[in-house]
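**Q** got a predicted model here, sequence first, then my questions.
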Amino acid sequence: MTDTWQTITRLAIRLENHSTLPREQRILLQLLKIQEEAGEVAEAVIGAMGQNPRKGHSHTWEDVEAEVCDVIVTGMVALIRMNPDAAAVFARHMERIAGRDLGENAERPAG
């Protein structure tokens, strides 16, 4: 299986090579892309639940999963465009989350 961060790096390089905008604008637009993708998640959920009267059941829960994956990938691309050491930044952040939410003081299931 391809290393995820290698794929993310390749995607980021492709986007960097495509744009002629200044770096700050490229990053800003990439960050806005996360919101665009999150909107697609919302659209897919509404479609999966059949809550748009014009469209009915226009999406499946598999569509929702795919859209959530797009949000994750877009966020990872944004992070690596901001910081080339994104994998380490993300790993440190995950360690903080695990310590905070899964550590000794985290809530334990009743049982």
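**A** Cool, the structure landed. Residues are numbered from 1 along each chain as shown.

**Q** from here on, contacts and neighbour counts on C-alpha atoms
**A** Will do.

**Q** what helix or strand does Met76 sit in?
**A** Following DSSP states H and E, one finds Met76 within helix 61-82.

**Q** show me the helices in the protein, by range?
**A** With DSSP state H as the criterion, the chain has helices at 4-18, 23-48, 61-82, 86-102.

**Q** how big is the angle separating the first one from helix 86-102?
**A** This means helix 4-18. 130 degrees (axes from the mean of the first three to the mean of the last three CA atoms, to 10 degrees).

**Q** packing partners for helix 4-18?
**A** Other elements packing on helix 4-18 under the criterion 3 or more CA pairs under 8 Å, 6 or more residues apart in numbering; DSSP states H and E are helix 61-82.

**Q** what residues does the helix it packs on touch?
**A** Helix 61-82 is contacted by residues 8-9, 11-12, 27, 30-31, 33-34, 37-38, 40-41, 44-45, 48, 86-87 when judged by CA atoms under 8 Å, 6 or more residues apart in numbering.

**Q** okay, now the one to match up with it:
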Amino acid sequence: MTEQAPPSADLWSGIDDLWTWLDANRPIGGQEGLLLRVLKLSEEVGEVAEAVIGATGQNPRKGVTHTWDDVQAELCDVVITALVVLRTLTPDTREVFAGHLARVRERSLGRA
């Protein structure tokens, strides 16, 4: 039986792999490419909204078109996209994220 890496290690290596692949295959670089990568986050958030509307059947013309599993998958896409954008901004992604999470926890829960 092989020992699995901790989920956090899998997460960060996965983000690094995706960032490397995207960076090697981006058609537009520089500042414009960065802005487009940030805009991709808005697209993914829109897909979450579409999935929620579809899961609740809020569009009477379409009815129920999605499941809550679809919503979960779209939320995962938002998180992945956000972390890839963060990795695009800094190679210190893990440290930046961990520091920010600690500040949010402290602010919200009163402890780190």
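**A** Cool, the structure landed. Just so it is clear, the structure is predicted and the values come from calculations on it, not from any experiment.

**Q** that older thread, so which of the helices of the first structure is the most packed in?
**A** Mean neighbour count, computed with mean count of other CA atoms under 10 Å, is highest for helix 61-82 among the helices of the first structure, reaching a mean of 19.

**Q** can you state the direction angle for that helix and helix 4-18?
**A** Interaxial angle of helix 61-82 of the first structure relative to helix 4-18 (the same axes, to 10 degrees): 70 degrees.

**Q** superpose on the second structure and give me the mean offset of helix 61-82 of the first structure.
**A** Helix 61-82 of the first structure, aligned to the second structure and superposed, deviates on average by 0.5 Å (mean CA distance after the TM-score superposition for the first structure).

**Q** what's that helix aligned against in the second structure?
**A** Helix 61-82 of the first structure corresponds to residues 68-89 in the second structure, going by TM-score structural alignment.

**Q** kindly report the same for stretch 34-42 of the first structure.
**A** Stretch 34-42 of the first structure covers residues 41-49 of the second structure once aligned (TM-score structural alignment).

**Q** with the first structure overlaid, how far apart is that stretch on average?
**A** Stretch 41-49 of the second structure: mean distance to aligned residues in the first structure after superposition is 0.3 Å, counting by mean CA distance after the TM-score superposition for the first structure.

**Q** and stretch 101-108 of the second structure, by the same measure?
**A** Its matched residues in the first structure lie on average 0.6 Å from stretch 101-108 of the second structure after superposition (mean CA distance after the TM-score superposition for the first structure).

**Q** for that stretch, the distance to its chain's centre please.
**A** Put simply, stretch 101-108 of the second structure sits 19 Å off its chain's centre (CA atoms, centre = their mean, to the nearest Å).

**Q** next one: stretch 64-75 of the first structure
**A** 5 Å.

**Q** from Gly30 of the second structure, how far off is the most centrally placed residue in the second structure?
**A** With distances taken as CA atoms, centre = their mean, the residue of the second structure nearest its centroid is Val79 (2.0 Å). As judged by CA to CA, to the nearest Å, Val79 of the second structure and Gly30 of the second structure stand 23 Å apart.
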